[in-house]
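Enquirer: Predicted model and sequence below, questions to follow.
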Amino acid sequence: MSAPLNPRRSRAPAAPIIGIAVTAVVFVVTLTWSKWVPYTAQALQAAGSGAWGGANVLTAGGVRPGDPPSWHAATSFLVAYGGAVWKALLAALLIGAALQALVPRGRLLRLLNRRSVLGSAVAGGLGSTPSMMCVCCTAPVVVSMRRSGVSTAAAIAYWLGNPLLNPAVLVFLAFVAPWEWTATRLVVGVLVVVGGAALVARLTGDRRAPSGLVDAAAAEPDGRAWLGGAPGRFGRALARMTLVLVPEYLVVVLAVGALRGWLFPIDAVTGTGLALVVLAAVVGTLVVIPTAGEIPILQGLALAGVAAGPIGALLVTLPVVSLPGIVMVGRALGWRATAATGALAGAGGLAGAVLLTVL
């Protein structure tokens, strides 16, 4: 005779399903508002005009290449950059908090932590394409992934895949830039996001988040108690990220804004040679820009006569990593893995320079 079903046990699977469903709603609603609808409008405009209407954020406030650091340069950059990314940053904070509070840890790990490091990188890269965020706005989600125990390979692939494999930016490039730019971005992007993330994970010897970082709440058993505690966990996760990540984010963005006249000396990259390509790769890795912010910058450089090498390097490095992004994810990824990812971005820039020059 079979044992009677425990009604409390039979209802338990509903808890994670509800949590996942609410997270999906948060994901779709916030990204529709902050990304999908605005990008659709921009794509239609670019398709109709063949030109890009966005401004170069590095020249906000009238700052020119070579200008010394100043408070005006810092604040004008913060206002221009913040105006471009605040919706995406808010969406990332809400999505990150939902991942920590509402998605059972086991479900998320089964999705992203695959049998091989390369498989985890592929999963993280594929997961990054719908969110289409800049590298700094992606940081709260990466921190949440690590707190849930997501592997290094998957987390790095998600972090880099958002800006590099952003389908909207690829569409924008196809409409307003030479086809070689789109091809270079796509080919090098896949290599960096998938192969590079797997390589960093192998070299740093860390597949999973450090035990001290993983949020204990994510390991709670599924059931009424877990679901009932979800609002509190969501509030704590959102407050923790807002109070820790956002202030350090703003401080570093101010610093980059103040130094942008020195960090991006356009006159220094108008020549040719390996040294200039390396300079472009390093500078592009440090500078922070909003999503698609590289398009007006690169168009301006092309009109100024900059060679294909530096443009190819910046095409890859400008969207990825950045100094604020490094600060935001450093503790979650581990500083060794974060430094290796920065080096990976620079290497990707060199590959972009070679490929665009050949094309």
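Expert: Received the coordinates, thanks.

Enquirer: CA only for contacts and neighbour counts going forward, please
Expert: Will do.

Enquirer: what sits against Val169?
Expert: Counting by C-alpha atoms under 8 Å, 6 or more residues apart in numbering, Val169 touches Thr291, Ala292.

Enquirer: Need the nearest residue in space to Leu111, chain neighbours excluded.
Expert: In space, and not counting its chain neighbours, Leu111 is closest to Ala123: 7.5 Å by C-alpha to C-alpha, 6 or more residues apart in numbering.

Enquirer: Identify each buried residue in stretch 67-77, please.
Expert: Asp67, Pro69, His72, Ala73, Ala74, Thr75, Ser76, Phe77 (16 or more other C-alpha atoms under 10 Å).

Enquirer: Which members of the residues you listed are the farthest-apart pair?
Expert: Greatest spatial distance among the buried residues of stretch 67-77 (C-alpha to C-alpha): Asp67 and Thr75, at 14.7 Å.

Enquirer: who does the one helix or strand Gly83 maps to touch, helix- and strand-wise?
Expert: Using DSSP states H and E, Gly83 sits within helix 71-102. Here helix 71-102 touches helix 14-31, helix 135-147, helix 230-263, going by 3 or more C-alpha pairs under 8 Å, 6 or more residues apart in numbering; DSSP states H and E.

Enquirer: which residue sits closest to Ile326, ignoring its sequence neighbours?
Expert: Distances taken as C-alpha to C-alpha, 6+ apart put Thr338 closest to Ile326, at 6.6 Å, once the chain neighbours are dropped.

Enquirer: okay, pairing it with this:
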Amino acid sequence: MHTLRQPRVALGWVTFLLIAVVGLFYVKWFPYYNRAFVAASQHSIGKSILMGTAASAPAPSLQAALDYALAYGRAIWQAMVLGLLLGSAVQALIPPQWVARALGRNDFGSVVTGGLMSLPGMMCTCCAAPVVAGLRARHAAPGAAVAFWLGNTVLNPAALVFMGFVLGWQWTGLRFALGLLMVFGLGYVVNRMVTPTEAQASRDALGKLLEREEPGNAFARWIRILGRMTLRLVPEYIVLVLLLGAARAWLFPHISPDIDNSIWWIVGFAVAGMLFVIPTAGEVPIIQAMLSLGMAAGPAAALLMTLPPISVPSLVMLGRSFPARVLALVSAAVVGFGIVSGMLAVTLGF
């Protein structure tokens, strides 16, 4: 049985790696490579998806919801498809003991591994969510999965490069320094939150998974898991994106020099950024547009750390993958990092 299973495992690995490398090259690596030259020559990577060149977002309406959802969908649909393919393939094609060996320990080593594994992905928070869900279904430690989730956005190498050419390299330095603390520090804290009962339950579930030979062909199982993930995650995701698109004007008021470096503006924009959803590197043109309209650096720096890592849709998508207290901690911590970022930008004279 063992010798017959080895070729199937090898085929699963080859298929997974092929999807990952080809998919990321087509959706992320090659387009971002070209966009880096655009950022360097034009000091821009496009208009703000939030409000374009206007000083305020459109009033809440069905049209505002549809307009944002369509613009956002065009920007991320390929990455979402890839995320669903990889998130389901992790569960069907990769042996669970490999995930457990690499990411299953509740220590800092698994957090480092999860954070480093995120760097090639460069996905937005919602497109990374299916992969995170797949890792958690294969008993990756919660801290490791959180590090992978957050690392995709805040340590995205392409976004850091775009930021340097468009906003200035001091913004890249701020994001990178706080991003390291967010990804690895928060992952460590989340792993420390795991109770002995939860750790034992995870080990028992993994043991049962390793003991039984899962029924059916691995590729047929992959299709079934992909279908279940798509039907569960995509409808709620679309609804939440529509709602946030309609609520843009409430979350982000008229942008002008009246938005100064006061702590209330920094806190307000930190919370709004944590709730809202944007495509990969979307924070760069958003912040550029807001600064050009006279908004102070403090609130802009708050958005730098809160717009990319999480959003209401990604939190809901991962509601079954983490305990509620973990998602609450991550949300509060992201807002906290945004406030610290804003205060540092003011102190450093951005």
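Expert: Here it is on my side, so go on. Remember, predicted model here, so these are calculated numbers, not experimental data.

Enquirer: quick revisit: residue in structure 2 matching the residue nearest to Leu111 of structure 1?
Expert: Matched across to structure 2, Ala123 of structure 1 falls on Thr113, judged by TM-score structural alignment.

Enquirer: any residues touching the helix or strand hosting its match, and which ones?
Expert: When elements are assigned from DSSP H and E, Thr113 of structure 2 belongs to helix 108-118. With contact meaning C-alpha under 8 Å, 6+ apart, helix 108-118 of structure 2 is reached by 102-104, 141, 143-152, 183-184, 187-188, 191.

Enquirer: cutoff 10 Å now
Expert: For helix 108-118 of structure 2, the surrounding residues in contact (C-alpha atoms under 10 Å, 6 or more residues apart in numbering) are 100-105, 128, 140-153, 155-156, 180, 183-192.

Enquirer: Find me the equivalent region of the helix holding Gly83 of structure 1 in structure 2.
Expert: Counting by TM-score structural alignment, helix 71-102 of structure 1 corresponds to residues 62-93.

Enquirer: if I look at Val239 of structure 2, how far off is Val312 of structure 2?
Expert: Counting by C-alpha to C-alpha, to the nearest Å, the separation of Val239 of structure 2 from Val312 of structure 2 is 11 Å.

Enquirer: Which residue of those two possesses the greater neighbour count?
Expert: Neighbours were counted for Val239 of structure 2 and for Val312 using other C-alpha atoms under 10 Å; Val312 has more, 17 against 14.

Enquirer: what's the counterpart of that one in structure 1?
Expert: So Val312 of structure 2 corresponds to Leu323, using TM-score structural alignment.

Enquirer: Surely that match and Val282 touch.
Expert: No. Using C-alpha atoms under 10 Å, Leu323 of structure 1 makes no contact with Val282, being 11.0 Å away.

Enquirer: Common neighbours of those two, please.
Expert: Shared contacts of Leu323 of structure 1 and Val282, defined by C-alpha under 10 Å, 6+ apart, comprise Gly342.

Enquirer: Now do the contacts for the residue mapped onto Ala220 of structure 2 from structure 1.
Expert: Aligned counterpart of Ala220 of structure 2 in structure 1: Gly232 (TM-score structural alignment). Taking C-alpha under 10 Å, 6+ apart, we find Gly232 of structure 1 in contact with Ala101, Leu238.

Enquirer: From Val122 of structure 1, how far off is the alignment partner in structure 1 of Leu233 of structure 2?
Expert: Matched by TM-score structural alignment, Leu233 of structure 2 corresponds to Leu245 in structure 1. Separation of Leu245 of structure 1 from Val122 of structure 1 (C-alpha to C-alpha) stands at 27 Å.
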